[in-house]
Structures are given as structure tokens and as C-alpha cells.
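Colleague: Output the structure for:
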Amino acid sequence: MDSSSQIIEKPSLITSFLAITKARLAISVVFSTLAGYLLGVDTWNANSFLMLLFLAIGGYCMVGASNVFNQVIEKDLDALMDRTKNRPLPSGLISKQNALLLGFVLTAVGLAILFAVNPKTAMFGAISIFLYVSVYTPLKTLTPLSVFVGAFPGAIPYMLGWVAATGHFGIEAGTLFIIQFFWQFPHFWAIGWFLYDDYKKAGFFMLPTGQRDKKTALQVILYTVWMILASIVPVFGFTGKLFLTKVSGAIVLLLGFWMLFYAVKLYKEMDAVAARKLMIVSVSYISLVQIIFVLDKFIR
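Modeller: Predicted structure coming up:
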């Protein structure tokens, strides 16, 4: 068959929806939220399972809306980067108007569902989407401090789950927030390192010094250390109802050293390969830590 006569099938609506809402990212964020809920819930009943479902759907809607608005704003910049040029908007699969409509619908549905959980959950969800879309996204082309700003909405989901379960923001939710807050710096700086050249095409400078240098690598190490310390604080009984046994604390500490090893390796090797490895380890780290926190609560 002549190549010119071949028919290229357009992605389905579901495929396009998953792409524009960044499904993998959204699911990982929802996972954090559900982990926080499991840590906060005291008694299980039919309503608890309903709240989990609400959190999953409402959380996906909110994260999906943030990602949609982000891609609307960065449509022209995404077209410049190899990593993002085939996204639905720059490739023309979805129009800007339809994307905006989808973003507003997801926001409304997400907020309504989270409000049904409790008003504070909806409030933190609204703060998260506002910071991500209105502050973090515009700052990405202006200053490396955008990563610091973006760490705030990025850290909300873990503690959001606790607030959803308890209706209260206290030392427990704050600790979950801090753990995920510090984790984001080595994670996103690792991404910024190995995608440096691609980001540069769109004018994104995500590294703290703007360069792949020793100062950036050193900051990756320092924030990894802060993350480790924050993760083991619940062992010492200073964080209210959020508690971690010594055995689980030791496992979390070992996982932290595992991530620190790759942070140090980046400092020594200063290349994209080491940065990519650190990114992969960081994703595994935060998921495993959240699982350990939940298991520790239910098996101790």
C-alpha cells in the first residue's frame, strides 16, 4: 500500500482526555491523597469507603484541571520541546477553547465533590489549583524560584487526605505536607537536570542556579537530607496522632539513604544519566514511604 494512502487514526476521546489531564501524574497525586486519608481515618464504615471514592474522583478532577490550564498557558512553549510537542494542544488534537471548557468543568466538578467531603478539603484543593496555575506556571519562564512556589501545591495532596479524614489541619497534616514539600526539590531538580536542553528551548530554567553545576547538585543533596529528617520525625512522638514505629522508621531511613546515595552520585558524576536515575528513585521513594506509613498504622 502506498504510504500516502495510509489512514492515520486520531486518538480516541479517552486517550486525548488521559493525555491532557496527564493521567499518570494525576493518579500518583491521587495516590498521595488516599494515603493521607488512610493515615487520618479513625474508624471504618460505609461512609469511609464513599469518602475514598470522592477523594479519588474529586482529586483527579482537580489535578486534571490544573494540568489542562497549565497546557493551555504553555501551548506555544510545549510546541518547542521534544518532550511535549505531541501533547493534544500543540499537536492540534484539542482546541484551546475546548481545553479551557474542560478545565473549568473539571474544576467545578472537583470542587463540588471535595466540598461534599468537607469544606476544608475543598478549600485546600482550590488553593492548590490556584497556586499551580496562576503562580507556578507563569513563573517557570521567569525564575528558578518557580520550583519553590510549585512545591506548595505539590505538597498539598498528601496532607489533603488527612484533612479529608479528620476535618482538621494540625501538626499531623503539617508533617505530611513538609515531607512531600522537601521531596519535590530533588525530584524536580533531577528532572530539570536531564531535560535541561529541552527546557532551554522553551525558556524554562528549573534548576536553582539556572545551570547544571556543583551548586545545584549540592542543593539536591541538602534538600534530600531535609526530606529524610522530616520523614522520620513521626518516630519520636512529636507529631500528634501521626506516629511511626521504630522498625518502620528504620525502613524509611534506609529508603532515604537510598535516595541520598543517588543524590550524591549526581554531585560526583554531574550528568543526565545520574539525574534520570535520581528521578526514578525519587518516585519510588515517595510511593514506598507513603505505603510504609499506611501499613505501619494498620499492622502495629
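Colleague: only C-alpha atoms for contact and neighbour calcs from this point on.
Modeller: Fine.
Colleague: where exactly do the helices run in the stretch 101-250 of the chain?
Modeller: Counting by DSSP state H, counting those that start in this stretch, the stretch 101-250 of the chain has helices at residues 119-130, 137-139, 146-166, 171-194, 196-202, 214-232, 246-269.
Colleague: got TSV for those, with distance to G36 and mean neighbour count too?
Modeller: Output for the helices of the stretch 101-250 of the chain, formatted as TSV (distance: least, Cα to Cα, whole Å; neighbours: other Cα atoms under 10 Å):
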stretch	distance to G36	mean neighbour count
helix 119-130	12	19
helix 137-139	26	18
helix 146-166	4	25
helix 171-194	8	23
helix 196-202	32	17
helix 214-232	14	20
helix 246-269	16	19
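Colleague: To check against the first, give me the structure of this:
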Amino acid sequence: MYLCSAKKEYLSIARSHSVPGSIIRNFKEITKVRLSVSVVFSSVAGYLLGAETIDYYILLLLCIGGYCMVGASNVFNQIIERDLDALMDRTKDRPLPAGRMGVTPAFILASILTLTGIVVLYVINPQTAMFGAISIFMYVSLYTPLKTRTPLSVFVGAFPGAIPFMLGWVAATNDFGIEPGTLFMIQFFWQFPHFWAIGWFLYEDYKKGGFFMLPNGKRDKGTAIQVILYSIWTVLASLIPAVGVTGRLYITPISAILIGGIGIWLIYYAVRLYKLKTEKAARQLMLVSVSYITLLQVIYVVDKFIR
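Modeller: Below is the predicted model:
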């Protein structure tokens, strides 16, 4: 009797300790914490580029509001795609298809994150809240349903995907002009080689869910050529601030050389995908593309504060 009682007590304690851990795990997975943090990083970089003096309170609001908006987009996306996620190896263990979370609590979470995000960004300034709202609307209402209908979904998804870098500048200045427009353009072009690389090495898995992620719908020469072209446009757009035609957004010749160097690195791996046409080459390009945009943002910010 004593052993049975002790065992029940132990199991009860174990469950009570596992519940918070399970909630945290589900929250991290359904909001895609790594993706959300990387998006917030872009917003912070944009803020640091636009701010004349750093207001850490505004910076904190930007991080909180940015995470809420991206997290909400991801939750709504997973609610809509839960049945398709169950078909793919990459996504079948997500909270909704795995049954660890119901649709109703997920919808409540997404709604709370959306409202919180808009309110927090509005405290910064109305324009920031507006662009945040546009981002979540385009991602959920346009990009998500188009993924199973047309390869143009990547083009549509590139718009909300390019907003965070620009959003930081708008949060710092309450103004939209040539500077945030340039930041938007850089991250807009970058979306294509990045997501087409993902679409290439996850082609078979995406096929199970009926997603069209490659421009030609195939892992062929035509797709690889477009990856190269958009990689080149990404690098050229990244070098425009060195010419001095983008207002307060400016990089020195030394930084331009560094950007050119990592740009050659990006284009090299894009050409490598064209030559090899393998999943490994596509995965390497994806990793290089992530490194490229991160290093670019770091170089831009460091350039501003040391010149």
C-alpha cells in the first residue's frame, strides 16, 4: 500500500513538473522561436541604423511587438496547414498535427499575440503598427493559401518577409522614405535564393503536402538560373548605400568591399547549386544565405557606429 501510494505521488509530481515544460515547448514550436528571433534581429538592426540616439525602451517594445507579430503569423499558418503538416516528415511533430495542442487554444494564442503585437508597436508609433499589421495580413491571408496553388507564393511571401528590416527604421524615425525602402529591397531580393534553396532540398517533403515552392515547380536548370539571378540582385541591392543615393543610409567603401566579399560567397554557392543540382548543395546555399543576411546587417550597423 505504501509503495503504491508513493508511486502515485511520484507520478503526480512528475506530471506537475512536466506540464510547464510541455507548455513552453509547444509555445516555442508553434511560434517558431528561432525564426521569430531571427526576424526580431533584423528589426533591431533596422532600428539601430535609423536611430540617432538609442532609446532602449523603444527597442524593448520593438522586440516584444515584433516577436508577437511573427509568432502570431506562425500560429495562424500552422492552424491553416495543420492537416498538410501531418503529411510531411519535417512538420508532423508540430503541436497541432501531433495533437499536443488543440485548434481553439492555438487560435486564442494567435489572437492574443496579434492584439498584443499591434498595441505594443502602436505605442512606438502608428506607422510601425501599420506595417506590422500588413505583414501578418499578407503572410496569413495571401502567402499561406497560395503555397498549395502556385509557385508565385514565394513572391507574395517575400513582401511580409522583407518588412522586419525596414520596420526597425520606421520604429526609430516614424518615417518611411528611401532608407527603409532600400532595407526592404535588400531583404526582398534575398528571400528568393533563400526560400528556393529550402524548397529544393525539401522538395520531396513539400510534395507530400502539395506545396509549390520552386519557380518552375522542378529542381532543374531553370530554377537554378533564377536562384543565381536573384542572388546577384541581392548583392547589387546591398551595395546601393555605398553610392550615396539612399539618404542617411550609407556604408563606407571598406564596408562595401566586405559586403561584396560575402556577396561573392553567396553567388558562388548559387552557381554551385546550378552545377551540382543536389540537395546537399541547396542546403549549403540556404545556410550561406542566412549567414549572408546576418553578416550584412552586422556590417551595416557596425559601419554606422565606427565611422
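Colleague: Any idea what the TM-score comes out to?
Modeller: The TM-score (TM-score structural alignment, normalised by the length of the first structure) is 0.96; 292 aligned residues with a Cα RMSD of 1.2 Å.
Colleague: Let me have the helices of the stretch 101-250 of the first structure in a markdown table, adding distance to K85 of the first structure as columns.
Modeller: Conversion of those to a markdown table gives the following (distance: least, Cα to Cα, whole Å):
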| stretch | distance to K85 of the first structure |
| --- | --- |
| helix 119-130 | 24 |
| helix 137-139 | 17 |
| helix 146-166 | 22 |
| helix 171-194 | 17 |
| helix 196-202 | 11 |
| helix 214-232 | 27 |
| helix 246-269 | 28 |
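Colleague: Of those, which is nearest L39 of the first structure?
Modeller: Smallest distance to L39 of the first structure across the helices of the stretch 101-250 of the first structure (Cα to Cα): 6.6 Å, for helix 146-166.
Colleague: corresponding residues in the second structure for that closest one?
Modeller: Using TM-score structural alignment, helix 146-166 of the first structure corresponds to residues 153-173 of the second structure.
Colleague: how many other residues sit next to the alignment partner in the second structure of I292 of the first structure?
Modeller: Alignment note: I292 of the first structure maps to I299 in the second structure; criterion TM-score structural alignment. Neighbourhood size, I299 of the second structure [other Cα atoms under 10 Å]: 18.
Colleague: and what of the one 4 residues further on?
Modeller: When counting by other Cα under 10 Å, one arrives at 18 neighbours for D303 of the second structure.
Colleague: who touches it in this structure?
Modeller: Taking Cα atoms under 8 Å, 6 or more residues apart in numbering as the criterion, D303 of the second structure is in contact with I251, T252, S255.
Colleague: And for S48 of the first structure?
Modeller: Contacts here follow Cα under 8 Å, 6+ apart; on that basis S48 of the first structure touches V41.
Colleague: Go again with 7 Å.
Modeller: By Cα atoms under 7 Å, 6 or more residues apart in numbering, no residues touch S48 of the first structure.
Colleague: coming back round to it: quick one: classify the match of I292 of the first structure as helix, strand or coil.
Modeller: helix (DSSP: H, G, I helix; E, B strand; the rest coil).
Colleague: gap between it and C4 of the second structure?
Modeller: To C4 of the second structure, I299 of the second structure is 63 Å away according to Cα to Cα, to the nearest Å.
Colleague: With W265 of the second structure instead?
Modeller: The gap separating W265 of the second structure from C4 of the second structure is 64 Å, by Cα to Cα.
Colleague: re the thing from before, can you check which of the helices of the stretch 101-250 of the first structure gets nearest to K10 of the first structure?
Modeller: helix 196-202 (26.3 Å).
Colleague: what stretch of the second structure does that closest one fall on?
Modeller: The aligned range for helix 196-202 of the first structure is 203-209, by TM-score structural alignment.
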